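S.K.: predicted model and sequence below, questions to follow.
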Amino acid sequence: MYQVSNGIGFYVLATYFLAAIESKFLRAIPYEIELIPQEEYRSKFCYSVAECRASYPRAMDRGNDFFKYLLSRVVVSSVGGIPKYNVDEDTVIRYMWDVHQAAVDVGKSQLSDVSFYSSETERDFFMDFLLAVEFSVATLYRPYINSTAEFLVGFPHRPLTDQDRNVLASDVTVREKAFMSSVKFFSRTNEATGGLFLTVWKIAMTSEAGRAAGRFLIKRLLLIPSL
């Protein structure tokens, strides 16, 4: 699990970093950047602006949209040398999540095989979790430290085994069991409706009232019980 989540995380971080270079958001880099590859996974990732642009143009486009939006803003202050822009919070969060989801979609397409996971049960949970995140993204869930830590408080503390598929081991906490049941609810309901659940959810999240209700439901399903 941790190897694969790091792999998905690589796509997200690499997309942000390389798109920041390509969009000229990072202006003081006078040479070409290439990330150091892990040779055993060389074909699964991209390591430079040119490679990622050629292989995953949609993800790079979303990254460019995000940084070009920031470049279009005016710096109004600086905290510890970090500029603060006159951005609209919802707009910048929407751009940020668009990059995140595009990069996750790439990672899922490359790392869906069970051989990348500790077990089939682990792979299924991870895919359920990523779908639950997509539901959360539609609400413009705030990606701040406290809210992110709160969101992940029930995440399993260890990789799952196939013995956990039907009966979870005694070391899995009540909070973790509730979290896994919640992410499975999103996945199974969406599957049963042929993807209509997510489609209707995204439509409902186009209004501020809908997003507020959506964030409330996410908290109820994923963050309770809080033990």
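M.R.: It's in.

S.K.: for the rest of this, base every contact and every neighbour count on C-alpha atoms.
M.R.: Will do.

S.K.: quote the end-to-end distance of stretch 82-91.
M.R.: 20 Å (CA to CA, to the nearest Å).

S.K.: so which residues of the protein form helices?
M.R.: Under the criterion DSSP state H, the chain carries helices at the ranges 2-22, 49-55, 57-71, 89-110, 120-138, 145-151, 174-192, 196-204, 208-222.

S.K.: put this next to the first one:
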Amino acid sequence: MAFLPLWVFVLAGCFSVSLAEASNLSDLYPPLWEESPSQFSDYRVENGKHIINPWVYPDRIGAYRILLNKTASYFEKFAPENELNLLWGLPLQHGWQYSSGRLADPSQSTDCGYESGDHLCISVDSWWADLNYFLCALPFLAAVDSGIMGISSDQVLLLPPPKDQKKFCLSVATCQSSFPKAMKKWKDFYQHLKVASSSFEDLLEYLWAAHTATLENTYKSFEDRFKYYSKPEANFGRSWLVNVKYIAAIEFPTTLIRTHDFQKVLPQRMLVDGDTAPFISDFTELQNMVLLGIKLIYEVDKYTGSLSLTIMETLMKTPGAKMVVLKLMDKILEKATPNFLEIITN
């Protein structure tokens, strides 16, 4: 199937840019990580509840930081310094959204998220921010409910956005009620995390099941946000959502180093009218290549009615297939990246 080599080439570009070991892992952390809350006591308390405002970047990234801190001990058996914690993919993606301007108000009717205005604000009109909300709130609150976080389920509350409040859940109880399937998937992940005999591969399977269930249960509520975006950016968002399903098919290890390297080839700014990969002048060749590949995968998926995804998922159930694909991705990057653009366009 011609689609498989294309998919592997694209993900090789995405996820294996260098795989270089950092001299200091803290250099790879998301923006403002060290300045964000690191424990529940860093948030204010009202009526016995820790109040978190997920519409302010430090508060939301702080929730991730607490989650990474509280789960660190469970990943010690895999590597030191929490580097192989599979939850790193969540805050690192949020950090990329922040640094690339994707958390700002796309309608430009407010100064929320802009350097010239309230640069730490997260806009409820941002499609990226809304989907990320659930990839923060659900894993975070499910961890609280599973007992990993050290507080009871009624001791934390998320503040609502300034509008569309009914689209969001704010506590363990309301998220459990509104998104039971996704919450169960995250709780399954944490339950297996607490089992000493769980392997790295087992945890990857549960993590990606929870991740994809979260997106499937929430993305339709925010289709209207695309009206605020340029056509290239809206298309990129839709394409990225589909591509995540293929990334999930191989259960890619969302560890600190790999995910950090992945960020390097994503668009470092919002796409505007006139941006057409592979001819975006202020993007690197690799960024242009990956953006083009993401679009092609989306189009193949749409043309085949997601049959390509079904075939991919079936192939990945073959014993050893995922490991072979991951190793192939690394080899492709090492030997073929300089000629990648010519390969993919031909």
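M.R.: Great, that's in hand. All of these numbers come straight from a predicted model, not from anything done at the bench.

S.K.: hang on, the earlier thing: of all the helices of the first structure, which one is nearest Thr161 of the first structure?
M.R.: Smallest distance to Thr161 of the first structure across the helices of the first structure (CA to CA): 6.1 Å, for helix 120-138.

S.K.: about what we covered before: how about TSV for the helices of the first structure, with distance to Glu32 of the first structure and mean neighbour count added?
M.R.: Shown next, in TSV, are these (distance: least, CA to CA, whole Å; neighbours: other CA atoms under 10 Å):
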stretch	distance to Glu32 of the first structure	mean neighbour count
helix 2-22	9	19
helix 49-55	9	16
helix 57-71	17	20
helix 89-110	22	18
helix 120-138	33	20
helix 145-151	32	12
helix 174-192	41	18
helix 196-204	39	15
helix 208-222	41	16
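
S.K.: how about those in a markdown table, adding distance to Ser43 of the first structure?
M.R.: Formatted as a markdown table, the helices of the first structure follow (distance: least, CA to CA, whole Å):
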| stretch | distance to Ser43 of the first structure |
| --- | --- |
| helix 2-22 | 13 |
| helix 49-55 | 11 |
| helix 57-71 | 17 |
| helix 89-110 | 9 |
| helix 120-138 | 20 |
| helix 145-151 | 31 |
| helix 174-192 | 29 |
| helix 196-204 | 31 |
| helix 208-222 | 35 |
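
S.K.: Ser77 of the first structure: which of those is closest?
M.R.: Going through these one by one, with CA to CA as the measure, helix 57-71 comes closest at 14.0 Å.

S.K.: helices or strands up against that closest one?
M.R.: Packed against helix 57-71 of the first structure, as judged by 3 or more CA pairs under 8 Å, 6 or more residues apart in numbering; DSSP states H and E, are the following elements: helix 2-22, helix 89-110.

S.K.: angle of that helix against helix 2-22?
M.R.: 60 degrees (axes from the mean of the first three to the mean of the last three CA atoms, to 10 degrees).

S.K.: how far away from the center of its chain is helix 57-71 of the first structure?
M.R.: Taking the mean C-alpha point of helix 57-71 of the first structure and that of its whole chain, the gap between them comes to 16 Å (CA atoms, centre = their mean, to the nearest Å).

S.K.: which position in the second structure pairs with Ile145 of the first structure?
M.R.: Using TM-score structural alignment, the equivalent of Ile145 of the first structure in the second structure is Leu256.

S.K.: please apply the same query to Pro156 of the first structure.
M.R.: When the second structure is aligned by TM-score structural alignment, the residue opposite Pro156 of the first structure is Pro267.

S.K.: cool, and Ser187 of the first structure?
M.R.: Here Ser187 of the first structure is matched to Tyr298 in the second structure, going by TM-score structural alignment.

S.K.: cool, and His100 of the first structure?
M.R.: With TM-score structural alignment as the matching criterion, the partner of His100 of the first structure in the second structure is His211.

S.K.: separation between the most centrally placed residue in the first structure and Phe216 of the first structure?
M.R.: What sits nearest the mean C-alpha location of the first structure, by CA atoms, centre = their mean, is His100, with 5.1 Å. Distance of His100 of the first structure to Phe216 of the first structure, given as CA to CA: 22 Å.

S.K.: please apply the same query to Ile8 of the first structure.
M.R.: Spatial separation of Ile8 of the first structure from Phe216 of the first structure under the definition CA to CA is 27 Å.

S.K.: one step back: touching, the match of His100 of the first structure and Leu135? I think so.
M.R.: Yes: if you go by CA atoms under 8 Å, His211 of the second structure and Leu135 touch, sitting 7.2 Å apart.

S.K.: check contacts around Ala137 of the second structure.
M.R.: Contacts were defined as CA atoms under 8 Å, 6 or more residues apart in numbering; by that measure Ala137 of the second structure touches Leu170.

S.K.: map it across to the first structure for me.
M.R.: Residue correspondence to the first structure (TM-score structural alignment): Ala137 of the second structure is matched to Ala14.
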